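Asker: Give the three-dimensional model of this entry:
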Amino acid sequence: MEALSDTCRDLLARSRRYGPLYGERLANHLPMTLIALDRMGAPADAMERAFDVNARRLQLHDGDVGAVVDALEWLGKGRNAGGLDRFFQESVRRDGLDAVLRGWVPRLLPGVSASAFHCLIRLAYAIDAGDRNETCAALAYWVMEHVTLDLAADEVDEAPAAIAARLARALAGHAQWDGIIIDRMRQAARHPAVAGTAIQPATLDLRQVAQFALGAYHAQEDFTLLHTVTACHAFRVVAPYAGDPRRALRYLWEAVVVASLTVEPAPATTPAPAAGIDWQACMAQAARATDAHVVKLCYSAWCESLVYVDPRYLAIAARKLA
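Answerer: You can find the predicted model right below:
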């Protein structure tokens, strides 16, 4: 794990004045954006510009709303980021960061969809960066925004794509989904065509989930589907702390497939092969971007391409940059 640049560390420290959410429960992407830019080799001026652009919309940290003795008492309450942050800081000082992660990630993974996957993603970036303060902030964020989909664990002898297609057919003609991504996901999970239905493949590995997410986003440029790709990257980073790998993966699949069900079919926007651009050029362009989703998508796509060697990752990154 390479150390972050001094510029990135300084900007991360400045970013901690802001809370994990802003506006109507939207995620603060600033820390993740800074880390992704640094990993892609962004110069100091590019990171400072991205900080300025993204910080404008953020809200100041709520501070310590109340002392936290047991973080589980604040699970899903949507507040007290400051108190929860301090709880995890003290836990890390007492027990060590590795022990805290191994103790808390398995508890939080049933809520992998929380804040449209951003709690998981922010924690993965913090682990990638090796930043203790950011890790504590990410854990606090996940606790306060924790929400579960509560779907059946029943298994079926179908491939992931076949399960998704079956559920999509069953949802045909559904009422309009409302709210932000996580609201729509919860509505889809409660729909009679999904709730109580077998959605778990009898055999499943992370490659299958990642390929499903990549295939869906490659075929349709959609904001929700983008998050399933970045979530698969994040899960891979967090997985060493997840405990039972089979249990953890099934929570990821549950969230990814439900997210895909909230996306209305649209004309295909499948990108052509990324002719004339390679990863070096793509990363150089992404390292100058200020849009958080462009930066994070390109970084995740690059990281995933190193593992799965699939040219579609470069194609989706090039399309996003365009």
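
Asker: contacts and neighbour counts: CA atoms only from here.
Answerer: Fine.

Asker: the helices in the stretch 151-300 of the chain, which residues?
Answerer: Applying DSSP state H, counting those that start in this stretch to the stretch 151-300 of the chain gives helices spanning 160-170, 181-190, 206-219, 223-238, 245-261, 279-286, 292-308.

Asker: Redo these as CSV? Include distance to Leu21 and mean neighbour count.
Answerer: Formatted as CSV, the helices of the stretch 151-300 of the chain follow (distance: least, C-alpha to C-alpha, whole Å; neighbours: other C-alpha atoms under 10 Å):
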stretch, distance to Leu21, mean neighbour count
helix 160-170, 31, 17
helix 181-190, 14, 21
helix 206-219, 25, 20
helix 223-238, 17, 23
helix 245-261, 20, 22
helix 279-286, 24, 18
helix 292-308, 14, 20
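
Asker: And those: which comes nearest Arg9?
Answerer: helix 292-308 (17.7 Å; C-alpha to C-alpha).

Asker: mind listing the strands for the chain?
Answerer: Using DSSP state E, the strands of the chain run over residues 21-22, 26-27, 155-156, 200-201.

Asker: To compare against the first, here's the next sequence to fold:
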Amino acid sequence: MDETTHHTDPDTSGTLDEALERLHSSGPERDGWLSNHAPMAVEALVRNGQAAAVHRWLDYYRAKLEDMPDRFAEVTPANWQEALGDPRRIADWAAYFERETAGRPWRDVLAEWWPRLLPGIAGGATHPVIRVGHSVRTLLTAEESGPRVRELAHALGYWAARHQPLPPPAPLAPVRTAGAALDAVPRVPDQTGGILARLAQITAFPQWRGAVPAGADEARAGLAELVEAAVHRYARYGHGAPVMLVHAATAPNAVLRTLPALPRALWAPSVGAAWAASAAVTAAYSPAEAAVLPAGYGASLTAEEVFARAAAHGDDHTIKFVDTALDVGGAPALAAALRSVELNPPAL
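Answerer: Now for the predicted structure:
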């Protein structure tokens, strides 16, 4: 059921469609497994009034793009289960979802695949679901176009190819608020390896009560609480892994952005997956000690000024985190956004 109000398309210049068309010959990864952040970053730039910066940013990012990999074996309605989680079939999955979204409404395709993909939300270090969230936001709040629907197809295909269920963690003590739950997540013992090695060490999560909502409205409220808590927490803990810890906020926010495009019956099951993703990133990368920020840190800046700094800074993770922080709003979120600009190395 759609509860989204359509707004004036923020991109009257056509920049987003041009950028997406430029990007769709590229694959979703480079160097074997690093994610292509360009479709997500350009959507955030356009959304936040920085469309004029998009093509310059893409010129910088071009060196990080690789062609879409070769096809491996066609994905069909009969064999999709065996193809799920097979990164050799990234191009096959993209083609599958291009066919699906060409043949029927994108919302129907999304609703069919959302419950199939959710258990693998941690796949690709949560980048596939984040890419889906950026794509759905545009489709819900702006005009539909071929490149925008194709972007959703590529995002879903990336998620299907990198689908990776987490092992079910043992339950720890119940915790009432999302912020307290994130604080109670045990850090993995060995924080020297990559994300796969870290995720493999996760054994238990606190039972955040918001992860099992009673209904759709409670699910939306719980997700908003989780996103806010993760954004606020970044200000104090982001120094531990400035790039990776942004995903503790951007992954659940991608789910929150997608809810209005989904049947309400799918909202409640979405919260547990979002919590698992946020908690997993927190467990894998959170430092032992919190930073202490100066009183009034970032208080003199507006949301527009902070995003302009992120756009000038140019780092893709920073752009996306600041975009999520502005969804949360308020002084603590702006402080976290500014912190991400300062912690991550500038790209431009």
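
Asker: Leu75 of structure 1: which of the helices of the stretch 151-300 of structure 1 is closest?
Answerer: helix 181-190 (16.2 Å).

Asker: Please pull up the equivalent of Leu11 of structure 1 in structure 2.
Answerer: Aligning on TM-score structural alignment places Leu11 of structure 1 opposite Ala19 in structure 2.

Asker: still on that earlier bit, let me know which of the helices of the stretch 151-300 of structure 1 is the nearest to Arg93 of structure 1.
Answerer: Comparing the helices of the stretch 151-300 of structure 1 by C-alpha to C-alpha, helix 223-238 comes nearest, at 20.6 Å.

Asker: ok, back up a step: and the helices of the stretch 151-300 of structure 1: which comes nearest Lys77 of structure 1?
Answerer: helix 181-190 (15.0 Å).

Asker: returning to what we had before: would you mind putting the strands of structure 1 into a markdown table with distance to His174 of structure 1 alongside?
Answerer: As requested, these are exported to a markdown table (distance: least, C-alpha to C-alpha, whole Å):
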| stretch | distance to His174 of structure 1 |
| --- | --- |
| strand 21-22 | 30 |
| strand 26-27 | 26 |
| strand 155-156 | 24 |
| strand 200-201 | 22 |
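
Asker: Let me see the contact set for the residue positioned nearest the centre of structure 2.
Answerer: Among the residues of structure 2, Ile130 comes closest to the average C-alpha position under C-alpha atoms, centre = their mean, at 2.1 Å. Each residue near Ile130 of structure 2 by C-alpha atoms under 8 Å, 6 or more residues apart in numbering is listed here: Met40, Thr250, Ala251, Asn253, Ala254, Val255.

Asker: Please apply the same query to Glu264 of structure 1.
Answerer: By C-alpha under 8 Å, 6+ apart, no residues touch Glu264 of structure 1.

Asker: Tell me how far it lies from Arg25 of structure 1.
Answerer: 23 Å (C-alpha to C-alpha, to the nearest Å).

Asker: quick one on the thing from earlier: could you identify which of the strands of structure 1 is most buried?
Answerer: Mean neighbours per residue, mean count of other C-alpha atoms under 10 Å, is largest over the strands of structure 1 for strand 200-201, with a mean of 22.
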